[in-house]
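Novice: 3D model of this:
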Amino acid sequence: MTETYQIVTGVDGSASSRAALRWALWHADLTGGAITALMAWDLSPIYGWAPEDAGHVTAQTLREAVHDVAAESRVPVERVVAQGSPAKALLDAAAGADLLVVGSRGHGGFTGALLGSVGQHCVQHAPCPVVVVREGTR
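Specialist: All right, here's what the predicted structure looks like:
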């Protein structure tokens, strides 16, 4: 029996994370893979949100992002909401994956060559290959 190629994709509702999910869907379609779309939340109590509220809002944002990008795809997408650091949650999920896909927070010019902190941490510490997708990538 052949195992399915597993792709973990970080989603945060941003345009760059939607581009990453779009790329992951394309790659999964080519490889016969499946996607875990993961969104993590880590709010300080200073914001005054109850954990249930933050979890609910995160789940809704993830559901909408996956629907907007993957509604017509045949690729299986599992949605996962995690509490804690997004970088840690992605690395934990990537431990059993074949590929980790994240968006870039580049802003063009020289700063466009720089990754956001989550993407940078994933590139440096992931247990599997990492693809960083810039916004606007098709």
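
Novice: make it CA atoms for all contacts and neighbour counts henceforth
Specialist: OK.

Novice: which helix or strand contains Thr61?
Specialist: Using DSSP states H and E, the element containing Thr61 is helix 51-70.

Novice: just checking, next helix/strand downstream of that helix?
Specialist: Immediately after helix 51-70, counting by DSSP H and E, sits strand 77-83.

Novice: and the contacts of that following strand?
Specialist: When contacts are defined by CA atoms under 8 Å, 6 or more residues apart in numbering, strand 77-83 is touched by residues 34-42, 55, 58-59, 62-63, 89.

Novice: please give the structure of this sequence too, so both can be compared:
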Amino acid sequence: MTQQAPVVIGYDGSVFAAHALRKGLAVASALGAPVRIVRAWTISNAPRPRTWAPGYVPPVDDYAEAIREQLAEEVAAELAAHPDLAVSLEVPHGAAGRELVNASHDAQLVVVGTRGLGGFSGLLLGSVSDEVVEHAHCDVLVVRTRSDGEAELPLAD
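Specialist: Sure, this is the predicted structure:
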């Protein structure tokens, strides 16, 4: 028996990503698919690791661990609602769009929000979701969220 391809969910901590997370977990649960939650990062958007001190630049692995801890904390409540799912948290160092496209190689679906933490609110899609839609190696589900932060459609399980 072969293992089913995962559902990849892009997550950046925004309200848009939170809706994408909820929808992605519901879809994965319905499919019986494993989940990979991906949060790409760069030094400029990473929290300070515990080893940080003035004048000392911690190793990249320390930043990755700080991101992983933050991600685990932020998604814990949603994951608790889906104890049936096999979930992995991935924190690749790099641009979000590129890392989600890379993650799509072995996925059956990538789930992203319409926007992220970027500041161009007048656009239909954010730059990351646009890049993923254009370059992913599998289907992409873009979860629409209204400008007031509410889900466009009910997020029924």
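
Novice: by contact count, what packs against the helix holding Thr61 of structure 1?
Specialist: helix 15-31, strand 34-41, strand 77-83 (3 or more CA pairs under 8 Å, 6 or more residues apart in numbering; DSSP states H and E).

Novice: out of these, flag the one nearest Thr111 of structure 1.
Specialist: Closest to Thr111 of structure 1 of those, according to CA to CA: helix 15-31, at 15.0 Å.

Novice: that closest one vs structure 2, mean deviation?
Specialist: Overlaying structure 2 shows helix 15-31 of structure 1 at a mean distance of 0.8 Å from the equivalent residues (mean CA distance after the TM-score superposition for structure 1).

Novice: for that helix, buried residues please.
Specialist: 15-25, 27-28 (16 or more other CA atoms under 10 Å).

Novice: reformat the residues you listed as JSON lines; add distance to Ser85 of structure 1.
Specialist: What follows is the buried residues of helix 15-31 of structure 1, written out as JSON lines (distance: CA to CA, whole Å):
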{"residue": "Ala15", "distance to Ser85 of structure 1": "20"}
{"residue": "Ser16", "distance to Ser85 of structure 1": "19"}
{"residue": "Ser17", "distance to Ser85 of structure 1": "16"}
{"residue": "Arg18", "distance to Ser85 of structure 1": "19"}
{"residue": "Ala19", "distance to Ser85 of structure 1": "21"}
{"residue": "Ala20", "distance to Ser85 of structure 1": "19"}
{"residue": "Leu21", "distance to Ser85 of structure 1": "20"}
{"residue": "Arg22", "distance to Ser85 of structure 1": "23"}
{"residue": "Trp23", "distance to Ser85 of structure 1": "23"}
{"residue": "Ala24", "distance to Ser85 of structure 1": "22"}
{"residue": "Leu25", "distance to Ser85 of structure 1": "24"}
{"residue": "His27", "distance to Ser85 of structure 1": "26"}
{"residue": "Ala28", "distance to Ser85 of structure 1": "26"}
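
Novice: between the helices and strands packed on helix 51-70 of structure 1, which gets nearest to Asp68 of structure 1?
Specialist: Of the helices and strands packed on helix 51-70 of structure 1, nearest to Asp68 of structure 1 by CA to CA is helix 15-31, at 8.7 Å.

Novice: name the residues that touch that closest one?
Specialist: In contact with helix 15-31 of structure 1 (CA under 8 Å, 6+ apart) are residues 5, 7, 9-11, 33-35, 37, 65-66, 69-70, 73-75, 101-105, 132-138.
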